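**Q** coordinates for the following, if possible.
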Amino acid sequence: MQDCKETRDQREQQIQANRQEIDRRHSEWKMQSIPEYLDWALKDYGQRPLIITDDETVDYCQVAEMSRKIASGLAGRGIRPGERIAMVMANDPMTVPLLFAIWRIGAVAVPINTLYRPDELAFVIGEADCCFLISMDRFGSRNFKNMLDDTLPGWSEGKCETMPNLRGGLVFKRDTPEEFLKELSSSSASYTGTSSNSEDSAVIMFTSGTTGRPKGVEITHDNLLRAAYAGAYHQAFENGRRAIFSLPLYHGFGLVVGLLSGMIVGGSIVPLLKFDPDKILTAIGRHQATYLMAVPTMTIALMDQASKGDYDFTSLTAIHSAAAPTPAWVWEQIRNIFDCDNIITSYGQTEVTATVICTVPGDDLETVAETQGSIVQAGLAGIPEQNGLIAEFKTIDPETGADLPWGMEGELCCRSPMNSKGYFRQPEATEKLFLPGGWIRMGDLGQFRPDGNLFLTGRSKELYKSKGELVSPKELEQILTGHADISQAFFIGMPDDNFGECGCAWIVRSKGSTIGAKEIMNYLKERVAAYKLPRDIWFIEDEDLPKTGTGKVQKAELKKIALAKVQATQKGE
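**A** Next up, the predicted model:
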């Protein structure tokens, strides 16, 4: 018993020591852009590795210099501060200096999901009104150059008729990265300084929305830096933390928790292009990674693979698995298989930049399994009036909008210096997102326990998460009802043991149609990313749809019917 107490006391002392070191090095919160922060960090961390792969190691100084060369080439092409540059880059090491280059010239990065199909790519590029597009040539079996040439003919020369504001683009050939640098930096000297400031938009990240198509969330440099600092401070990152992940840098989890938070402590990333359990587990030992990041579906696959081979996990000090509901047995097996007591889970949204709720090192497995953690402690980056917490929370009645007493279940609302600007060029959607006083409606239901930890009780939005990715039922419904043989379509999220949640589609055929599930699935495969595809497709007649007195289809009732069908199938009825 005494040993356990000493272990807890030692852990708490280490947490406080790490946090004090982070605050000591920064001394005060400075309003600055991300490139300015990188340049400031060079004095202490310049020779430290920032990006580590099996093929190369790139230090902080090299990333900074590469970003200046790329920035020079982008500025030479007439790209001005505030203009948007689309990126289709995955986790290639070049993604990091490219991001910093875009920010140096005051432009806004629009990182695009590499799982998107051609129509989705075109929509996002157009919605963000991008002036320039940089795309890797290929990724796995996907040839992005051919895809873009077919979907946006003339894009690279600025002659795309459907996007007149797209003035040009470049193809990044992954086999010859030096050619990319040479093409951008041959015309002029390296770009010095930075043309962005703390309140400028740094990225537009597209997230699924209840109104159908993805919406672009505008996030500032200060939003990102506060999120990065808060993540490092709350979790008490050790000096030089080394994170390994295949989570994409076009998502907040990979970009903020992976890359930017690590920079606060002079850390590095080991980014993998795609999820491969054996390669990730091997890379942990090879590169002595200390911090493993994944979503639960990945974590389960990693545990399965770990039991099949002889891997070295001795360097691991923390495992962060978030973005989907996770059963308690998963956490227990994570701890036992990886021999790692520091298991982290968290909660956040793109609209509030990144993580605002998170467990802390040393939280027991019961807390990790049952809650998302507590409001993130952010030190200098936090709210002084809230003792350095990164956010304030309250719950409201989801129907009336009335404030509820603390600890009562309701719709979660967040007010934070990490709150985004809202949705790019969508004032009506932004107005619905914000409440008076600067509160953002999170769209989730939950309550804070007496110990300060958040317990999520459901979603007030229709969105669901499949394989760690948000899916918008409305978007899929709009696509399906564009098919001549489909009269009505309804998507709902369903519990799934492997993916946390998955999609179920209810279809009302057009009169005389005999379209089947296979045809519908093939139709969707051509138009949406794989994680959006439904697990089940069922057919129903219009008169059998559960409806309200005003004729509105009751999706909650459809979900009950779907659950009953699944249970009956499992029982063999």
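
**Q** only C-alpha atoms for contact and neighbour calcs from this point on.
**A** Noted.

**Q** and the residue nearest the centre of the chain, how far from Ile112?
**A** For the chain, the residue nearest the mean C-alpha position is His251 (3.0 Å; CA atoms, centre = their mean). Distance, His251 to Ile112, by CA to CA, to the nearest Å: 9 Å.

**Q** shared neighbours of those two, anything?
**A** Shared between the contact lists of His251 and Ile112 (criterion: CA atoms under 8 Å, 6 or more residues apart in numbering) are residues Met205.

**Q** returning to that earlier point: hmm, the residue nearest to the centre of the chain is touching Val203, no?
**A** No - with contact defined as CA atoms under 8 Å, His251 does not count as touching Val203 (10.6 Å).

**Q** surely Met494 meets Lys559?
**A** Yes - taking contacts as CA under 8 Å, Met494 lies within contact range of Lys559: 7.4 Å.

**Q** of these two, who's got more company?
**A** Between Met494 and Lys559, Met494 has the larger neighbour count (other CA atoms under 10 Å), namely 22 against 17.

**Q** what residues sit buried inside the one helix or strand that one maps to?
**A** Element membership of Met494, judged by DSSP states H and E, is strand 486-496. Neighbour-count burial for strand 486-496 flags Ile486, Ser487, Gln488, Ala489, Phe490, Phe491, Ile492, Gly493, Met494 (criterion: 16 or more other CA atoms under 10 Å).

**Q** give the other helices and strands that that strand contacts.
**A** strand 464-466, helix 473-480, strand 500-509, helix 555-571 (3 or more CA pairs under 8 Å, 6 or more residues apart in numbering; DSSP states H and E).

**Q** so Thr317 touches Tyr291, yeah?
**A** Yes - contact status for Thr317 versus Tyr291: in contact at 6.2 Å, counting by CA under 8 Å.

**Q** ok, residues contacting the longest helix along the chain?
**A** Longest helix in the chain, counting residues (DSSP state H): helix 2-26. Residues from elsewhere that reach helix 2-26, judged by CA under 8 Å, 6+ apart: 233-239, 264-265, 361-362, 379-380.

**Q** from those residues, which land in helices?
**A** Tyr233, His234, Ile264.

**Q** who wins on neighbours among those?
**A** Of the ones in helices among the contacts of helix 2-26, with other CA under 10 Å as the count, Tyr233 tops at 28 neighbours.

**Q** does Asp150 sit in a helix, a strand or a coil?
**A** State at Asp150, reduced to three classes by DSSP: H, G, I helix; E, B strand; the rest coil: helix.

**Q** could you also give me the structure for this second sequence? I'd like to compare it with the first:
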Amino acid sequence: MPSQLADFTAILTRWEHEHPDAPALTYAGTTRSWSELARRVRQNAAAQRAAGLVPGDRVAVLDLNHPSCLELTLACAQVGTANAVVNFRLAPPEIVYVVNDAKARVLFVGPEFAAAVAQVREKLPSVEQVIHVGGEADEYEAWLAAHEPDPEVHPAAPDDSFVQLYTSGTTGFPKGAMLTHRSMLAHSANVAVDFHLDGDSRVQVAMPLFHVGGTSYALLAISYGAHIFMLRMPDPAAIAEGLESQRITHTFLVPALLAAITQVPGVAERDFSSLQALSYGASPMPLPVMRACLKLFPGVMHQVYGMTEASGMVTALGPADHDDPAVAHRLVSAGTPIHGVEIEIRDPATGAPVPTGEPGEIWVRGEQLMGGYWGKPDATAAAITPDGWLRSGDGAHMDADGYVYITDRIKDMVISGGENIYPAEIERVLAEHPSIVDVAVIGVPDERWGEVPKAIVVPADGATVDADALIAYCREHLAAFKCPKSVDVLDELPRNLTGKVLKKQLRAPYWEGKERRVV
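**A** Just a heads-up that it's a prediction; the model follows:
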């Protein structure tokens, strides 16, 4: 069990000794054994130390999925550094913010992002070295090969962070969630109880490694010595082909991907009998997609709800609840807390527990929680109470059987296709446009993505609002997935007596007759 080991370096050493020739990771047709993976991680550790990195330093990765990112994370665990994995969907100004916030000293860049990094290189003062990974300009393999494996292991404390994933906040700027040996090991141990993952498991990692659905899922597999099959991009056809040909037992996907997979030609004729657990979450699952998936993947569907700050999933709705018509109402729930996680519904204003069935805010407690937000003690104190409860910002109620039903987002977050989008980020950009004087961004229903952002604006005196121009303006400053997909114009925004925009009132017409929820 991983919980019996102190850190991920000890786990890697265990599998290297117990199963040196067993497959650890397959990517792009190449499979490396546990002994090969361990050697590369120690070479990475040696290279980090040769570059002058010391415990507490950060490196950063801007790339599509690649084994080097996982090797870096494991080497960081050995050295005492941390890997800040950058969302590759961010716009250049956002990438600059994240890399600078992390104070990354070395930046690893995939070929698709080399040009973007070259354009902003002078804006990254903390970066001492840029290392290109993959493609014709690859420097990573030479960086490793220049060093013999370093056996020295930094004496990691349980609360040392070795991977830092960024999650946006209501201020409009991303925050680095410091995920620790304790939190990641606890997540692995807790998830394995309900998902029956072990050394014989074959785990598909299709989601991006900047997301807990990628990195946490990969570390879950490593915790139990399972064989990882990593995809560079979450391509629906490739995912379906891999599920069959690689005899995958466990995978995590977002509903938008599942919807696309159900439309892959010939998918109904494929053999998915090896699957033991297909987890999905991070955005709403439309009922037509749910029905198609239950037919395509019977008996293995697990709906999960989680967050970066908790290292991954905290609740799950298992196959029994998916397949039993007598409890069909539970399909709109997020399930029950997983092993090792406490969840309570609290009054967001007072922090007091609310009665069963009453709405409130989800509070989470357990060893899975992050060590805090990097460099942001005030934000950490606002998110985690002195007695160890994480305030999720999600509104919900819990029924008498312990099932959590998420109904709203207290922080106004929009979850579109599995990506967290905070209206404040978009509002901050639009507020600078000369044609508008006031703006609010809300989430509205979308058949493909669950929901998408909509901007509701008030024109400046004498100005005419051009919706296409506003959206194009956003694309200059934000990742495309964050940009509003539509713009509505009002004479004024509804506000309460204290001046706060009444977003619930703005959302109401668009969500009438629909179930708004987070999964």
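
**Q** what's the TM-score once they're superposed?
**A** Overlay of the two chains. TM-score (TM-score structural alignment, normalised by the length of the second structure): 0.92; 508 aligned residues with a CA RMSD of 2.2 Å.

**Q** in CSV: the ones in helices among the contacts of helix 2-26 of the first structure, plus distance to Phe393 of the first structure.
**A** What follows is these, written out as CSV (distance: CA to CA, whole Å):
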residue, distance to Phe393 of the first structure
Tyr233, 19
His234, 17
Ile264, 26
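
**Q** tabulate the buried residues of strand 486-496 of the first structure (TSV), appending distance to Tyr523 of the first structure.
**A** Output for the buried residues of strand 486-496 of the first structure, formatted as TSV (distance: CA to CA, whole Å):
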residue	distance to Tyr523 of the first structure
Ile486	11
Ser487	15
Gln488	15
Ala489	13
Phe490	16
Phe491	15
Ile492	18
Gly493	20
Met494	21
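
**Q** nearest to Glu526 of the first structure, of those residues?
**A** Ile486 (16.5 Å; CA to CA).

**Q** Ala369 of the first structure -> the second structure?
**A** When the second structure is aligned by TM-score structural alignment, Ala369 of the first structure is paired with Leu331.

**Q** ok, that match touching His322?
**A** Yes - Leu331 of the second structure lies in contact with His322 (CA under 8 Å); the separation is 6.4 Å.

**Q** more neighbours: which of these two?
**A** His322 (23 against 19).

**Q** show me what contacts the more buried one?
**A** Leu294, Gly299, Met301, His302, Ala328, Arg330, Leu331.

**Q** ok, the third one to Asp235 of the second structure distance?
**A** When distance is defined by CA to CA, Met301 of the second structure is 20 Å away from Asp235 of the second structure.

**Q** what about the two, which has more around it?
**A** Met301 (23 against 15).

**Q** gap between that one and Ala277 of the second structure?
**A** Applying CA to CA to Met301 of the second structure and Ala277 of the second structure gives a distance of 6 Å.

**Q** ditto for Val133 of the second structure
**A** 32 Å.

**Q** what do you get for His147 of the second structure?
**A** With CA to CA as the criterion, His147 of the second structure and Ala277 of the second structure are 40 Å apart.

**Q** what of Ser333 of the second structure?
**A** In terms of CA to CA, Ser333 of the second structure sits 18 Å off from Ala277 of the second structure.

**Q** these two - which one has more neighbours?
**A** Using other CA under 10 Å as the criterion, Ser333 of the second structure and Ala277 rank with Ser333 on top: 26 against 23.

**Q** so who does that one touch?
**A** Contacts of Ser333 of the second structure (CA under 8 Å, 6+ apart): Leu317, Tyr403, Val404, Tyr405, Ile406, Val519.

**Q** just those residues now: which is nearest Glu94 of the second structure?
**A** Closest to Glu94 of the second structure, out of all of the contacts of Ser333 of the second structure and judged by CA to CA, is Val519, at 26.3 Å.

**Q** that older thread, now the helices and strands packed on strand 486-496 of the first structure in CSV, with distance to Arg68 of the first structure?
**A** Shown next, in CSV, are these (distance: least, CA to CA, whole Å):
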stretch, distance to Arg68 of the first structure
strand 464-466, 38
helix 473-480, 39
strand 500-509, 42
helix 555-571, 52
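
**Q** which one of those lies nearest to Pro153 of the first structure?
**A** Judging those by CA to CA, what sits closest to Pro153 of the first structure is helix 473-480, at 23.3 Å.

**Q** against the second structure, what's the mean shift for that closest one, could you check?
**A** Once fitted to the second structure, helix 473-480 of the first structure is off its aligned match by 0.6 Å on average (mean CA distance after the TM-score superposition for the first structure).

**Q** and Leu490 of the second structure, how close does it get to Asp466 of the second structure?
**A** Taken as CA to CA, the span from Leu490 of the second structure to Asp466 of the second structure is 13 Å.

**Q** likewise Phe272 of the second structure?
**A** Phe272 of the second structure is 49 Å from Asp466 of the second structure, by CA to CA.

**Q** more neighbours: which of the two?
**A** Comparing Phe272 of the second structure with Asp466 by other CA under 10 Å, the one with more neighbours is Phe272, at 21 against 13.

**Q** my guess is that one meets Gln246, correct?
**A** No - between Phe272 of the second structure and Gln246 there is no contact under CA under 8 Å: 10.0 Å.

**Q** apart from its chain neighbours, what residue comes closest to the residue opposite Ala310 of the second structure in the first structure once aligned?
**A** Alignment note (TM-score structural alignment): Ala310 of the second structure maps to Val352 of the first structure. Excluding the flanking residues, the one nearest Val352 of the first structure by CA to CA, 6 or more residues apart in numbering is Asn419, at 4.3 Å.

**Q** the one you found pairs with which position in the second structure?
**A** Per TM-score structural alignment, Asn419 of the first structure is aligned with Leu369.

**Q** all set, thanks.
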